[in-house]
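# sequence and computational prediction follow.
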Amino acid sequence: MEHIQSGQEPTPFSDKPWLLRYPTDVPAEIDADAFSSLLDMFEQGVNDFSDQPAYHNFGKSLTYRELDALSRDFAAYLQQSLKLPPGERIALMMPNLLQYPVCLFGALRAGLVIVNVNPLYTARELRHQLSDAKVDTIVIVENFAHTLAEVLKDTPINNVILTRMGDHLGMIKGALLNFVVKHVKKLVPDYHLPSHIRYSTVLKQGSGLRYDRPQLNGDSLAFLQYTGGTTGRSKGAMLSHRNMLANVEQCLGMYSPVLHIGQEKVVTALPLYHVFALTVNGLLFFRIGAQNLLITNPRDIPSFVKELKGYDFSCITGVNTLFNALVNNEDFQKHDFSSLKLTIGGGMSVQRVVAERWQSITGSRLLEGYGLTECSPLVSVCPYDMDGYNGSIGLPVCSTDIRLVDDDGQVITLTHTPGELEVKGPQVMSGYWGADEADSASPDNPFHDGWLRTGDIATIDEQGFLTIVDRKKDMILVSGFNVFPNEIEEVAMQHPSVLEAAAVGVPHAEHGEVVKLVVVIKRGTQLDKKELKAHCRQYLTAYKVPKVIEFRDELPKTNVGKILRRELRDEVS
């Protein structure tokens, strides 16, 4: 497999060549212990920027001072009424609403461990995550309560806190939005949760309760962020306060020369339950006192663009599909981009045509980054002084070591030579929740001699720019979300007519990849694609549902009977 461009020869590369390519005002190292915990960062932020707007959503704003008071009340209720001790798990299951930062920082202030949950999960997916993480309490938007009601008895959940879309919008506007959402748009399916607490009640009662600041340090667990993992099974990456703080400081180190404290306005269209938005939008921009416009439904592009009107944003993050949708919207093209100075793309590969069109319309370079949940997530980003798109995933961020290894685990010392990317740094997780990683030879162990194995095949050039040349071995990347074939195949195999199934990713212009399912039907049975797709839709979130289904008489296999997904992928690559 040849990845060297014409005219290029592999040459030895020096130790950390990327440091020489850093802009002169970007540090080689950051202080991962600048704050002892996320609580320290939070307390400094609400003190320094108290009267400035922190979050905007549906025309309502919260200042840093108001966020301080509301999150305190939320934390006090968790501590005093629910008696939740530090280290207990709490799940947040909601889109981007003002409730999210209140609950996020409130739970952290109570010393709890946050388990972010995709609100679009099916009952099967939700049951697994809540049970695996041993979640005690969940905060959920009413729109998705029916899913929770279906699995509640099968989970360790003791407390359900229920909120509605308009709960922070005031009596009149909030009541109107809640009425429209439930009775006009019919977005709240019927549910039965006999024992739950209203979010508004939590805040009201919490305001009269004592808050006790917990004793936390950098090693204290902050998040169980669920991912497909680098080895293919769904699991919770254990991200400590220090992991998250380090990644915030690393991102700040790379981009602080263009960011001004207390002056930035960021657009958060990616869901905050996704680790990219969580760290960059949710924590980094809080760290510098930015205003944050929360977009609840970024798929509704016309409404999204309308919300941007009058908001002279200076920063925006997103994935390739979002940027592509925006540049193809005529109203967005007419927006005033004179304030925009930082655009960061992550989650999936940014396509050249999208990056170049974005730059021509907005005047802002679309800087691609790379990361994974296990790294909190940022590993590399394109430097702010780049002229434009170069097809790379950028340079390793400050205080990050990377190396490439061959199939035998030997370190590669030549440029432009592909190898598996391995990472070491203060942002790297301690391990997976509940996993036994004592056996270093186990395929489930994500570490190799103390380095995190990413499973991605990359090259490095003389300046230190990294380029991904092959996806993780089996992972499918749909619009920035990890999809592992094991889960898709397991669901497909539950259909009584399916004998064998293999899932692979196939290229897609809008989503990067979509899921293709290749199926062998049991002899004497009948099955059509529509029926199988409907079956999958019952158990899988929409982006995981196979978009392409193919029936075959047999699947390619090794001599010992293992299905060769690579052969299926190569047929369409």
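Received it, and whenever you're ready, just let me know what you need.
# use CA for all of it now, contacts and neighbours both
Noted.
# what sits against Leu193?
Residues counted as contacts of Leu193 (C-alpha atoms under 8 Å, 6 or more residues apart in numbering) are 145, 149.
# so it, which of the three states?
Following DSSP: H, G, I helix; E, B strand; the rest coil, we place Leu193 in the coil state.
# okay, one more to line up with it:
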Amino acid sequence: MSELVHDFIFASAARTPQAPALAHGDIRLDYAALAGAVRAAAAALGAHLRAPGERVAVFLEKRVENVAALFGAAAAGAVFVPVNPLLKPEQVAHILRDCNVRVLVTSSERLAALAPVLAACPDLRAVLATGLKSGAETPAAGAPEVRAWEAALAAAPASTPARRIDADVAAILYTSGSTGKPKGVVLSHRNLVAGARSVADYLAIGPDDRILSVLPLSFDYGLSQLTCAFLAGASAVLLNHLFARDVVAAVAAERITGLAAVPPLWSQLARLPWPADCSLRYLTNSGGAMPGATLAQLRAALPRAQVFLMYGLTEAFRSTYLPPEQLDRRPDSIGRAIPNAEVMVVRPDGSACAPGEPGELVHRGALVALGYWNDPAKTAERFRPAPGQDPALPLVEMAVWSGDTVRRDEEGFLYFVGRTDDLIKVSGYRISPTEVEELAYASGLVEEAVAFGVPHPELGQAVVLLASVPCADEATRGALLKECQRRMPAYMVPQHLALRAEAFPRNPNGKIDRPALRAAFLDTFESSIA
């Protein structure tokens, strides 16, 4: 049984060396070729590493070199740090400094953009860049060594990687940083292996599956597409898409069977025509609730595809999923705990909530991360002893306290209520932003919706609804307000309703950038009443 995350590739290569493993454009690798690319990358990276556990950052769009570098770093005994390709140089430099990256793998074009900030990364020892022209390898004084990736692969001596076990750190994944500096979530090999086994189990991923990788590999949900595929001996197809229609085209051209996306992308995909003979076997959603209207459109367009609604957080990867056969009975549920995880709903004192009683979601088990890199204060806030442990145990088990409010029904299914600090309180009523957004979607007038609370001198808070609509005029605003009044109790009806014709901004993981929208509204709101 594979115990380290890169062993998935080597084990599949031993079983089925000629089976398709990885594709990007015209490049096609079978498992034997992918295993060879990972070993070569491990040797090239190992030549620049001095101790096990040093960090290797990869700042590339999705391509074969990216995958080889990530899993090659693990095979070399290092810790891989996938950096979102959408980040700006200063954001990349923060990550390089924060986790003391020693080796950076990037492209010559990205290296040119990073050049001004690399001097502020004193721990960086070497940069390996794809496509680097001859003569560009000479670094400036005091700068890290710069080498062409291709030359490093050719010159790397054979080496024996440092011995690692599944408790060792495998990766550091940085959150999007939409509220302050991004935090590095530390994941062990055990975390990644357990996560892949659990998800591949309930999705029934097998060697015949072809999984489309559309999400960033720096996103735990995106990285999961690779780990699940390589565990099962399936094929992963990398796609750097510009438009939603590119995804539909890739699904058809590559005969894709598995597709994962976040709600904003699903909303776009649901409005597009899909071929009648679509090959999709399953769809998965995480990163936020899928609007009910979007779910209905997808199910109508893709009747043969099973839809898995999921809930997860980077600190524990994946927590729950709703089996497809439950969709009609409870389409607003986030499901029950995934295999090999326990998900609890607790009060602030850690005692269990009764059915129907809102409480904080707490996740315990093999998927719980090792904390935030170099940040003991934030780690202590989120990673705390698991509730209900026997006091005779001398060492406590740590769990992730999610900060999300959920409720459990009599049958054990969970329902998302909202972020603990995002609940809106109007005249003593506790309002879920998700519920306001769902009712706005149900009107059929909005394409995207974001709800939150703002201070109110008499009510405590007032509800704000921001909506992206095809035509942001007063007629649409009036129609949407009437729909809200028709569908919502009086205390829930938005007191502030703002429309925009363009799509909402996204964070680097493709989710709606809610903090940015809230901050922009508050700037306008506060200045208007000042």
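Yep, it's here. Remember, it's a predicted structure, so these values are computed and weren't measured experimentally.
# can you pull the TM-score for these?
The TM-score (TM-score structural alignment, normalised by the length of the second structure) is 0.74; 433 aligned residues with a C-alpha RMSD of 3.5 Å.
# so which residues of the stretch 201-350 of the second structure form strands?
Using DSSP state E, counting those that start in this stretch, the strands of the stretch 201-350 of the second structure run over 210-213, 235-238, 258-261, 282-285, 306-311, 320-322, 336-337, 341-346.
# could you identify which of the ones you listed is most buried?
Each of those was given a mean neighbour count from mean count of other C-alpha atoms under 10 Å, and the largest, a mean of 27, is that of strand 210-213.
# the first structure: matching residues for that one?
Counting by TM-score structural alignment, strand 210-213 of the second structure lines up with residues 265-268 of the first structure.
# that stretch: how far from the chain's middle?
Relative to its parent chain, stretch 265-268 of the first structure has a centroid offset of 16 Å by C-alpha atoms, centre = their mean, to the nearest Å.
# what's the mean distance for that stretch versus the second structure?
The superposed stretch 265-268 of the first structure is, by mean C-alpha distance after the TM-score superposition for the first structure, a mean 1.1 Å from where its aligned residues fall in the second structure.
# give me the contacts around that stretch.
Contact with stretch 265-268 of the first structure is made by 277, 281, 285, 290-295, 312-317, as judged by C-alpha under 8 Å, 6+ apart.
# and if you look at stretch 51-63 of the first structure?
50, 64-65, 67, 97-98, 168-169, 286, 289-296.
# and that stretch, which stretch of the second structure?
The aligned range for stretch 51-63 of the first structure is 18-30, by TM-score structural alignment.
# tell me the buried residues in that stretch?
Residues of stretch 18-30 of the second structure classed as buried by neighbour count (16 or more other C-alpha atoms under 10 Å): 19-24, 29-30.
# mind picking the two most distant members of these?
Using C-alpha to C-alpha, the buried residues of stretch 18-30 of the second structure span at most 15.5 Å, a distance reached by Ala19 and His24.
# residue in the first structure matching Tyr372 of the second structure?
Aligned against the first structure by TM-score structural alignment, Tyr372 of the second structure finds its counterpart in Tyr432.
# that match: how many residues sit nearby?
By other C-alpha atoms under 10 Å, the residues close to Tyr432 of the first structure number 23.
# how about it: what's its closest non-neighbour residue?
Ala237 (4.7 Å; C-alpha to C-alpha, 6 or more residues apart in numbering).
# with Cys382 of the first structure instead?
Per C-alpha to C-alpha, 6+ apart, closest to Cys382 of the first structure is Gly394, 3.8 Å.
# translate that neighbour into the numbering of the second structure.
Under the alignment (TM-score structural alignment), Gly394 of the first structure pairs with Gly335 in the second structure.
# tell me how far that match lies from Tyr311 of the second structure.
8 Å (C-alpha to C-alpha, to the nearest Å).
# for these two, list the residues in contact with both.
With C-alpha under 8 Å, 6+ apart, Gly335 of the second structure and Tyr311 have common neighbours 320-321.
# would you confirm that the residue nearest to Cys382 of the first structure contacts Gly369?
Yes - checked against C-alpha atoms under 8 Å, the pair Gly394 of the first structure and Gly369 is within contact range at 6.3 Å.
# find residues that contact each of those two.
380-382.
# burial of the residue nearest to Cys382 of the first structure, as a residue count?
Counted with other C-alpha under 10 Å, residues neighbouring Gly394 of the first structure total 23.
# cool, Pro355 of the second structure as well?
Neighbourhood size, Pro355 of the second structure [other C-alpha under 10 Å]: 15.
# relative to Val379 of the first structure, how far out is whatever residue of the first structure lines up with it?
Residue correspondence, TM-score structural alignment: Pro355 of the second structure in this structure matches Thr415 in the first structure. Using C-alpha to C-alpha, we find Thr415 of the first structure at a distance of 19 Å from Val379 of the first structure.
# how about His508 of the first structure?
Relative to Val379 of the first structure, His508 of the first structure is positioned 25 Å away (C-alpha to C-alpha).
# so these two - more neighbours on which side?
Ranked by neighbour count (other C-alpha under 10 Å), His508 of the first structure and Val379 place Val379 first, with 29 against 12.
# which residue in the second structure lines up with that one?
Under the alignment (TM-score structural alignment), Val379 of the first structure pairs with Ser319 in the second structure.
# do the same with Glu125 of the first structure
Aligned partner of Glu125 of the first structure by TM-score structural alignment: Gln91.
# right, and the helix or strand after the helix or strand that contains that match?
In the assignment (DSSP states H and E), Gln91 of the second structure maps to helix 89-98. Once the chain leaves helix 89-98 of the second structure, the next helix or strand it forms, by DSSP H and E, is strand 101-107.
# contacting residues around Phe74 of the first structure?
By C-alpha under 8 Å, 6+ apart, the neighbours of Phe74 of the first structure are 102-103, 106-107, 202-203, 206-207.
# state which strand of the second structure is the longest.
The longest strand of the second structure (DSSP state E) is strand 398-408.
# average offset of the longest helix seen in the first structure relative to the second structure?
Identified as the longest helix of the first structure according to DSSP state H is helix 241-255. Relative to the matching residues in the second structure, helix 241-255 of the first structure has an average distance of 1.3 Å after the fit, by mean C-alpha distance after the TM-score superposition for the first structure.
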